[in-house]
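> Got a sequence here, can you build the structure:
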Amino acid sequence: MSDKSEAPSRDQLALIEQIHELLERARVEHWLYGGWAVDFRLGTITRPHSDIDMLIWGKDANRVRVALRELGYKVEDDSRYPDEMFHAYTGDQHISFTFLERNGLGQIITPGRWSDWPWPEGTFSPETVTLEGVACPVVSAEAMLDTKENMPKHPAGRPLREHDRADIVLLRRLLNGDGEKAEGHF
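Predicted coordinates for the structure are as follows:
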């Protein structure tokens, strides 16, 4: 990692630690996902990150908003998808909190646009993963690979970005050790 990206990464790691501790004290289940989840699972910082992505149960969203505001974070509902997520800001850092709920079949889903895409079994574990001394619950590597590979196939998805393609290669190596493509969701 270049010197230019080390300071923002350290700042973001400190925020991950702060948010994890805050949510632990509030007894709110939470999981890191997105690019930082990939890095935690790999055990190394692979690239600079533009944000931090967290998953929480939707029923806990208001308590999390209040706790973040008490710490001085600016909190805003997502203007396009308020039933799916909210955003928190501190300084020049952005943290998204995406909601989870159970559907009628008992599957864990993200409501709204993603309600037809259940999270894979085994995605959520209470175990914490540690990266550079910072511990946090993290979604499974299998779930991250499923999300990254299948995002372009979902009606609400988007094309893969360069860092998504790089993450897919790294996650395949981590999971398979051979670079073989894992089975897709859609």
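> only C-alpha atoms for contact and neighbour calcs from this point on.
Will do.
> what residue is smack in the middle of the protein?
Most central in the chain under Cα atoms, centre = their mean is residue 33, positioned 1.9 Å from the mean C-alpha point.
> ok, that residue - contacts?
52, 53, 54, 55, 138, 139, 144 (Cα atoms under 8 Å, 6 or more residues apart in numbering).
> Kindly confirm my reading that residue 113 is in a helix.
Yes. Assessed with DSSP: H, G, I helix; E, B strand; the rest coil, residue 113 lies in a helix.
> My reading is that residue 32 lies in a strand. Confirm?
Yes. Under three-state DSSP, residue 32 sits within a strand.
> Please tell me I have it right and it contacts residue 51.
No. Contact criterion Cα atoms under 8 Å: residue 32 and residue 51 do not qualify, at 11.4 Å.
> All the helices of this protein, residue numbers only.
Here the chain has its helices, by DSSP state H, at 3-25, 35-42, 61-70, 141-150, 162-176.
> And the ones you listed: which comes nearest residue 83?
helix 61-70 (10.2 Å; Cα to Cα).
> how distant is the closest one from the center of its chain?
Distance, stretch centre to chain centre, for helix 61-70: 18 Å (Cα atoms, centre = their mean, to the nearest Å).
> and that helix, what does it pack onto?
Contacts defined by 3 or more Cα pairs under 8 Å, 6 or more residues apart in numbering; DSSP states H and E place helix 61-70 against strand 74-77.
> Identify the residues contacting the strand it packs on?
With Cα under 8 Å, 6+ apart as the criterion, strand 74-77 contacts 65, 68, 69, 85, 86, 87, 88, 89, 90.
> Please give the structure of this sequence too, so both can be compared:
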Amino acid sequence: MQSDEVVRLCQCFERANLAFWVDGGWGVDALLGRQTRPHSDLDLAVNLADLAAFDRLLQHQGYARIARDHDPEWNWVLRHQSGRSVDLHGFVRDAMGNGILGDPGEGSSYPAGALEGRGAISGFAVGCIAAPFVLAFRNGFEPRDVDRHDVTALCAQFGFALPSRFRI
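This next block holds a predicted model:
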């Protein structure tokens, strides 16, 4: 997915007064203030109550929700005929400020403070997942090459030590 499409979509979300936070690879590049690698999709954290509004807006932009086995009700993927996609992660804030994804008993959340990141994509300011939380999330699973790239770039930019899974 190209940066001009990401910015165009983010502008549409803002015009519709829909709050969102850029996650995933574009979130890392937003924190870095520059695109450092290609991205196949746009990951967004959104308020669960707004999930249907995002779905409608994206459908109006030529995206269609794709059916995937075992998808939770709070995580939708919409794909454009061009192949680009948007992955929506709906959350509900609890009293502590955590963004709970799905059943609170499962422990999936954006911890309090995670949604306080700020960055820019092609000069367009966006909210995103804060760098320390990106590093913690990426340290929670076996890293892929793109994860190694993203984590190394974030640590270099912000002066963080490499998380344990990324140390050679």
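> which residue in the second structure lines up with the residue nearest to the centre of the first structure?
Aligned counterpart of residue 33 of the first structure in the second structure: residue 23 (TM-score structural alignment).
> quick one: that match and residue 44 of the second structure, what's the gap?
5 Å (Cα to Cα, to the nearest Å).
> cool, and residue 111 of the second structure?
Residue 111 of the second structure is 15 Å from residue 44 of the second structure, by Cα to Cα.
> Between these two, point out the one with more neighbours.
A direct count of neighbours by other Cα atoms under 10 Å for residue 111 of the second structure and residue 44 places residue 44 higher, at 23 against 15.
> ok, the more buried one - contacts?
20, 21, 22, 23, 24, 86, 87, 88, 89.
> switch the cut-off to 10 Å
19-24, 26-27, 75, 86-90, 127-129 (Cα atoms under 10 Å, 6 or more residues apart in numbering).
> And residue 129 of the first structure, by the same measure?
32, 37, 40, 41, 42, 43, 135, 136, 137, 138, 139.
> now for it: what does it line up with in the second structure?
By TM-score structural alignment, residue 129 of the first structure lines up with residue 119.
> orientation of the lengthiest strand in the first structure relative to helix 61-70 in degrees?
If you go by DSSP state E, the first structure has its longest strand at strand 93-102. Interaxial angle of strand 93-102 of the first structure relative to helix 61-70 (axes from the mean of the first three to the mean of the last three Cα atoms, to 10 degrees): 160 degrees.
> Residue 143 of the second structure versus the counterpart of residue 71 of the first structure in the second structure, what's the distance?
Aligned by TM-score structural alignment, residue 71 of the first structure pairs with residue 61 of the second structure. As judged by Cα to Cα, residue 61 of the second structure and residue 143 of the second structure stand 33 Å apart.
> again with residue 74 of the second structure
Between residue 74 of the second structure and residue 143 of the second structure the distance is 24 Å, computed by Cα to Cα.
> More neighbours: these two, which one.
Taking other Cα under 10 Å, residue 74 of the second structure and residue 143 do not tie; residue 74 has more neighbours (18 against 14).
> ok, back up a step: so the match of residue 33 of the first structure versus residue 95 of the second structure, what's the distance?
From residue 23 of the second structure to residue 95 of the second structure the distance is 22 Å (Cα to Cα).
> Over to residue 19 of the second structure?
For residue 19 of the second structure relative to residue 95 of the second structure (Cα to Cα), the value is 19 Å.
> the more surrounded of the two?
It is residue 19, of residue 19 of the second structure and residue 95, that has more neighbours when counted by other Cα under 10 Å, with 15 against 8.
> What separation is there between the nearest residue to the more buried one once chain neighbours are set aside and residue 76 of the second structure?
The spatially closest residue to residue 19 of the second structure, leaving aside those adjacent along the chain, is residue 46, at 6.4 Å (Cα to Cα, 6 or more residues apart in numbering). Here the distance between residue 46 of the second structure and residue 76 of the second structure works out to 11 Å (Cα to Cα).
> what's the overlap in contacts for those two?
54, 88, 89, 90.
> from the contacts of residue 33 of the first structure, which single one is nearest residue 110 of the first structure?
Taking the contacts of residue 33 of the first structure together and measuring to residue 110 of the first structure by Cα to Cα, the closest member is residue 55, at 9.1 Å.
> Name the residues of stretch 32-42 of the first structure that are buried.
Buried residues in stretch 32-42 of the first structure, counted by 16 or more other Cα atoms under 10 Å: 32, 33, 34, 35, 36, 37, 38, 39, 40, 41, 42.
> Contact partners for the fifth one?
Think residue 36 of the first structure. Here residue 36 of the first structure is in contact with 9, 12-13, 16, 42, 44-54, 131, 138 (Cα under 10 Å, 6+ apart).
> Would you quantify the distance from it to residue 48 of the first structure?
Residue 36 of the first structure is 9 Å from residue 48 of the first structure, by Cα to Cα.
> so what sits against both of those two?
9, 12.
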